[in-house]
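for reference, the sequence and a predicted model appear below.
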Amino acid sequence: MTNNENITAATATVVATTGLTLVLAGTGKTGRRVAERLEARGVPVRIGSRSAATGFDWTDESTWAPALEGVAAVYLAYVPDLAVPGAPEAVRAFTGAAVAAGVRRIVLLSGRGEEEARASEDIVREAGPEWTIVRASWFAQNFTEDYLLEPVLGGEVVLPAGDVPEPFVDAGDIADVAVAALTEDGHAGRVYELTGPRALTFAEAVAEIGRAAGREIAYVPVPLEDYAAVLKEHQVPQEYVGFLTYLFGTVLDGRNAEPQDGVRRALGREATDFADFAAAAAATGVWNA
């Protein structure tokens, strides 16, 4: 074991013996990976979700106290996103409950370039416990675990993304940074902007997926209004439609096009390239038509 590994293991042991780590959205893209990595380090984890043994529901405050009992650290991921109306109020109430329960460390998942999320970031900063903010760019795993998987499988990805580049980030990198901030010293009071090492347009990303999967996948740009109308026709919940149109119509305007070094700053290694993500995903067969 290297000295760094010894330090990490020792710190994880301290956390493990002094309390649980609550992972909110613990069955989601990042939360699931955070929980798996913590458990691999021997850190006791409580999953925060409605289906968990100790249920947690953002819309039911009566579930918060049982979920926070005995918890020393929290991975705070608000569902569906910090940019939606009502998020700051919920985050303020939850962080107050967390402080009252004795939580000593909070790692907040935030959205890169989402001005509406800054209110929740400020709330966590001012709450009292040690804090780390993780601002993530667009998840590469949206193409494997979310609303873009079905279009990829169908051979045609229709989006209102235009030709604006985005430095897609691997959810594994987000989880690695979050786990480091939850279990190690040196991350308190830091804001990490997490991106991949290069920016791609959605058309370029789809082309890389096609190459990795060994099949033809088309990218079709459409106006935002048409995209929203199709979502509504397919009975997508209005809240989700509003969030997607916000992402494509507001956040994807070029403000996030420049890759950042948050992964390197937090972990001392480079971020995962989209081509490596695509190759690994293709090897699992997730994109087999």
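Structure received.

please count neighbours and contacts with C-alpha atoms only from this point.
Will do.

list the buried ones in stretch 282-289?
Burial within stretch 282-289, assessed by neighbour count using 16 or more other C-alpha atoms under 10 Å, is assigned to 282, 286-287.

I'd like to know which of those residues are part of helices.
residue 282 (DSSP state H).

just the strands in the stretch 151-289 of the chain please.
Taking DSSP state E, counting those that start in this stretch as the criterion, the stretch 151-289 of the chain carries its strands at 156-159, 190-194, 218-221.

that older thread, between the buried residues of stretch 282-289, which is nearest residue 93?
Residue 93 lies nearest to residue 286 out of these, by C-alpha to C-alpha, at 39.0 Å.

what distance do you get for that closest one to residue 144?
Distance, residue 286 to residue 144, using C-alpha to C-alpha, to the nearest Å: 7 Å.

before we go on, here's another structure to hold up against the first:
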Amino acid sequence: MTTIGTVLVTAATGKTGRRVAQRLATGSADVRAGSRGGAVRFDWEDESTWEPALRGADAAYVNYFPDLAAPAAPQALRTFGRLAAGAGVRRLVLLSGRGEPEAVVAEGALRESGVDLTVVRAAFFAQNFSEGSFHEDVRAGEFAFPAGTTAEPFVDADDLADVVVAALTEPGHSGMVHELTGPRPVTFAEAAREIGRATGREVRYVPVEAGQYARILEGHGLPAPAAGWLADLFASLLDGHNATVTDDVERILGRAPKDFTEWVKETAASGTWDA
């Protein structure tokens, strides 16, 4: 591992940011964990927090919220990149999505900064069932999503974090686009059955249309425009075009990515899905 100095981790309390920060902290890096309420303030909705968080950093993990496909993302990433370059940041690693044309536009906007950039495009996280939007529904025994019968090669967020740390701290990643998946595609119905077997109770997947899912999100308190946009994004990503598997995790880390079944067994043993 190369000594990189100070690394800003944006969204450092989230699924990937937390894991990246933890791994960097065990090495030689000085971790600057940026979040809305932490010691290092960083908020994607408050541009005034960006430059102070970047000042003095050598590298940054860039995890844009809510998603790189959002309409505001290209301009935000363009501004962030300009500020990063001005602050003397030498390396950026950007979390992106697989098969998102709008996200590619945002990637290009950040690339305009001229700072060495590595893009990490990820499949749907396995942890969305245990830490994300499905968690409580899975515990309750039923979750809905606009994925139909499409299979997705769910990727373990721990594998992704290991790749991000490698890209931040090791040579050979500048200018690269890494596309991360798990070792095999799994349908959402199969995922529900796997979780059910591991927890010893029934877990059902209910396929819904994007409009129905938007109303579900609204019921959880999301404003209608945001709910509609997010539901349409999920439906477009889970139409089958992302079902292929890549070998990038193994190529970068020298080991196979964690299989979904193994991840489910480990997660069930942790008690996170206990009723």
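Good, I have the coordinates. It should be emphasised that the depicted structure is a prediction, and the values quoted were computed from it without experimental measurement.

please identify the most buried of the strands of the stretch 151-289 of the first structure.
strand 190-194 (a mean of 22; mean count of other C-alpha atoms under 10 Å).

and for it, what are the contacting residues?
112, 131-137, 169, 173-174, 260-263, 265-266 (C-alpha atoms under 8 Å, 6 or more residues apart in numbering).

how about the helices of the second structure, start to end?
15-25, 50-54, 73-86, 101-111, 135-140, 157-169, 188-199, 210-219, 224-237, 248-253, 260-269.

so which of those helices comes closest to residue 63 of the second structure?
Comparing these by C-alpha to C-alpha, helix 15-25 comes nearest, at 7.5 Å.

that closest one - contacts with which helices or strands?
strand 6-9, strand 30-35, helix 157-169 (3 or more C-alpha pairs under 8 Å, 6 or more residues apart in numbering; DSSP states H and E).

which bit of the first structure covers it?
Using TM-score structural alignment, helix 15-25 of the second structure corresponds to residues 29-39 of the first structure.

now do stretch 94-108 of the second structure
Going by TM-score structural alignment: stretch 94-108 of the second structure matches residues 108-122.

and that stretch, what's buried?
Going by 16+ other C-alpha under 10 Å, stretch 108-122 of the first structure has these buried residues: 108-114, 116-121.

what does residue 181 of the first structure align to in the second structure?
Counting by TM-score structural alignment, the partner of residue 181 of the first structure is residue 167.

for residue 57 of the second structure, give me its contacts.
5-8, 87-89.

ok, these in the first structure, which still hold?
Shared with the first structure under both residues aligned by TM-score structural alignment, their matches' C-alpha atoms under 8 Å, the contacts from those are 6-8, 87-89.

residues in contact with stretch 237-253 of the first structure: which ones?
84, 113-114, 160-161, 164, 166, 224, 228, 231-232.

of these, buried ones?
For these, buried by 16+ other C-alpha under 10 Å: 84, 113-114, 160-161, 164, 166, 224, 228.

and the residues you listed as CSV, adding distance to residue 47 of the first structure?
Formatted as CSV, these follow (distance: C-alpha to C-alpha, whole Å):
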residue, distance to residue 47 of the first structure
84, 23
113, 28
114, 26
160, 35
161, 34
164, 36
166, 31
224, 36
228, 33
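
rewinding a little: ok, average deviation of the match of helix 15-25 of the second structure from the second structure?
Following superposition, stretch 29-39 of the first structure is found to deviate from the second structure by 0.2 Å on average (mean C-alpha distance after the TM-score superposition for the first structure).

in the first structure, which residues correspond to stretch 184-203 of the second structure?
Residue span in the first structure matched to stretch 184-203 of the second structure, by TM-score structural alignment: 198-217.

oh, I was asking about stretch 131-151 of the second structure
Using TM-score structural alignment, stretch 131-151 of the second structure pairs with 145-165 in the first structure.

and that stretch, how far out from the chain's middle?
19 Å (C-alpha atoms, centre = their mean, to the nearest Å).

ok, back up a step: to residue 9 of the first structure, which of the strands of the stretch 151-289 of the first structure lies closest?
Nearest to residue 9 of the first structure among the strands of the stretch 151-289 of the first structure is strand 190-194; the distance by C-alpha to C-alpha comes to 21.6 Å.
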